[in-house]
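A.B. asks: fold the following and give me the result.
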Amino acid sequence: MIVTDTHTHLYSEAFDEDRKEVIQKAIDKGVERFFIPAIDSTYTESMLQLEKTFPENVFLMTGLHPTHVKENFKEELRHVKEQLVARKYVAVGEIGIDLYWDTSFLVEQQIAFKEQIQLAKKYKLPIVIHCRDAFNEVFEVLESEKGEDLFGVFHCFTGTLEQAKKAISYNMRLGIGGVVTFKNGKIDTFLNQINLSHIVLETDAPYLAPVPYRGKRNESLYILNVLEKVSLIYGVAQEEVAKQTTLNSKEVFGV
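C.D. replies: Here you go, the predicted structure:
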């Protein structure tokens, strides 16, 4: 059984003490594919180092995270463009809009999101969307960019059934992580109304650890708890969920 973690920040400082052990532990349990979203240019070097250490298992994205869209965002976007020219990436992400922490850069976030979608289209790559307190704003940008060449993952999906269907209508897979195990997570109440072909599994490590690790540092290994919960929701074997969601990840990312 091969399990794919489509969203994990394994280069994060949270893993500085035991990064190799954390990754090896996950690999030993069948979590063999790690998709690594970018945040900003300050992490590029550590991401490349991670890929060098685990070349068979680690797949990198490039992009500017919406919470890191600040006064220097044009400079950061230049870095993303340079990276896409310099080497192969599997996606542009994570990109999007976040109005939870700060609303003062909304316009810049919208510009950065749109520009990075256009970059993804240029390189025929998927996008990985970050959306927090911003469904309407994200959908507005997606609507303006919709088409055959727009596809990807709606990371850490926490919306309603209606919003799930809307995201899928833009050729997005839904990234399902630790939230599905939370008592107040809500998505577990309707997820089985979404065909399994539309979802991928993720951890967002070191954030959003699933029950029973909630509140602790998340790890890619804990995707097995997400897998278990999803298999219960759909009423199918864990092996079947792992197989289908890994297949879905291959369709999105091309690897």
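A.B. asks: okay, CA-based contacts and neighbour counts for the rest of this
C.D. replies: OK.
A.B. asks: so where do the helices sit in the stretch 51-200 of the chain?
C.D. replies: 73-86, 106-122, 135-145, 161-169 (DSSP state H, counting those that start in this stretch).
A.B. asks: now the third one: buried residues?
C.D. replies: In other words, helix 135-145. The neighbour-count check on helix 135-145 (16 or more other CA atoms under 10 Å) flags 135, 137-139, 141-142, 145 as buried.
A.B. asks: just checking, what packs against that helix?
C.D. replies: Packing contacts for helix 135-145, counted by 3 or more CA pairs under 8 Å, 6 or more residues apart in numbering; DSSP states H and E, involve strand 91-98, helix 106-122.
A.B. asks: please identify the deepest-packed of those.
C.D. replies: strand 91-98 (a mean of 29; mean count of other CA atoms under 10 Å).
A.B. asks: how about this one, so we can line them up?
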Amino acid sequence: MIDTHAHIYASEFDQDREQVVARALQQGIERILLPNIDVASIQPMLATEAAYPDICRSMMGLHPCYVDQDIKQTLSEIESWFDKHHFIAVGEIGIDLYWDKTFQQEQEYAFVTQLNWAKERDLPVVIHTRDSIEQTLQLLKNEQDGSLRGVFHCFGGSVAEAKAINDLGFHLGLGGVSTFKNGGMDKVIPHLDMNYVILETDCPYLTPTPHRGKRNEPAYTQLIAQRVADLRQLTLQQIDTLTTNNAVTLFNL
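C.D. replies: Coordinates of the predicted model:
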């Protein structure tokens, strides 16, 4: 099983990262993919990847919540890393209008710029979208030349939105929200195209039931897989095989 989106390099894991990785392995989570968020997260992310080279793989990108007026300088610094290290994806990128719309134009500029990095380097993208699905889909449509591929991580939308995402050739990352009692995903997951589904935790955030309120971690990928299996009336093993194959193909692992 693969946790396709985990921030285990974050300070929340500094005290027990070794144990966190061990628990993941015990639960059959054999690979953990690390999305970058800003300039400050690069070194801890690369150090975590170096500590667990058979398990962790890193991505490079600028998260929309870290976009500000210095966007061109920041993007230049982030892009320079592609010449220094092999990354499996451009991410985590996107548009987030939930907290603040001050830098919406800068966010859109950063998103399109990073989509073009992905096209130039033939890499998948990992997309963060919050209160911005229409804007994100429109920008993606404008840029899609047949080579763009990737995942809308932390998907919590409707069946129609899932189809629009799949029609653009993109996957859906299912995480802790899938297990929430009032998350609404019980009405959506039965109708998803399973060829486009991968699993993720987004740890330390969005902890699945029954651990809500506590720190999330990669071992809980199995809880998400079980929830998807129950809603699809499939076995855990079937969901594991399907989602792992999808992730291996998408990220060229």
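A.B. asks: quick revisit: how about the buried residues of helix 135-145 of structure 1, which pair is most distant?
C.D. replies: Pairwise distances across the buried residues of helix 135-145 of structure 1 peak at 15.4 Å for Phe135 and Glu145 (criterion: CA to CA).
A.B. asks: where does stretch 64-80 of structure 2 end up in structure 1?
C.D. replies: Structural correspondence for stretch 64-80 of structure 2: residues 66-82 of structure 1, per TM-score structural alignment.
A.B. asks: I meant stretch 156-175 of structure 2, not that one.
C.D. replies: Under TM-score structural alignment, the match for stretch 156-175 of structure 2 is residues 158-177.
A.B. asks: residues making contact with the matching stretch?
C.D. replies: Stretch 158-177 of structure 1 has contacts (CA atoms under 8 Å, 6 or more residues apart in numbering) with 6, 135, 139, 142-143, 146-147, 150-157, 179, 185-187, 190-191, 194, 198-204, 208, 210, 223, 226.
A.B. asks: filter those residues to the buried ones?
C.D. replies: Burial by neighbour count, judged by 16+ other CA under 10 Å, picks out 6, 135, 139, 142, 150-157, 179, 186-187, 191, 198-204, 208, 210, 223, 226 from these.
A.B. asks: show me what contacts Ser41 of structure 2?
C.D. replies: Here Ser41 of structure 2 is in contact with 9-10 (criterion: CA under 8 Å, 6+ apart).
A.B. asks: counterpart of it in structure 1?
C.D. replies: Per TM-score structural alignment, Ser41 of structure 2 is aligned with Tyr43.
A.B. asks: can you pull the buried residues of the match of stretch 156-175 of structure 2?
C.D. replies: Buried residues in stretch 158-177 of structure 1 (16+ other CA under 10 Å): 158-159, 161, 164-165, 167-168, 170-177.
A.B. asks: ok, now stretch 26-40 of structure 2?
C.D. replies: Neighbour-count burial for stretch 26-40 of structure 2 flags 29-39 (criterion: 16+ other CA under 10 Å).
A.B. asks: any idea what Leu25 of structure 2 aligns with in structure 1?
C.D. replies: Using TM-score structural alignment, Leu25 of structure 2 pairs with Ile27 in structure 1.
A.B. asks: after the helix or strand containing that match comes which helix or strand?
C.D. replies: Using DSSP states H and E, Ile27 of structure 1 sits within helix 19-28. Using DSSP H and E, the next helix or strand after helix 19-28 of structure 1 towards the C-terminus is strand 31-36.
A.B. asks: contacts only, for Val22 of structure 1.
C.D. replies: 15, 219-221.
A.B. asks: can you flag which of these belong to helices?
C.D. replies: Assigned to helices by DSSP state H, none of these qualify.
A.B. asks: cool, thanks, talk later.
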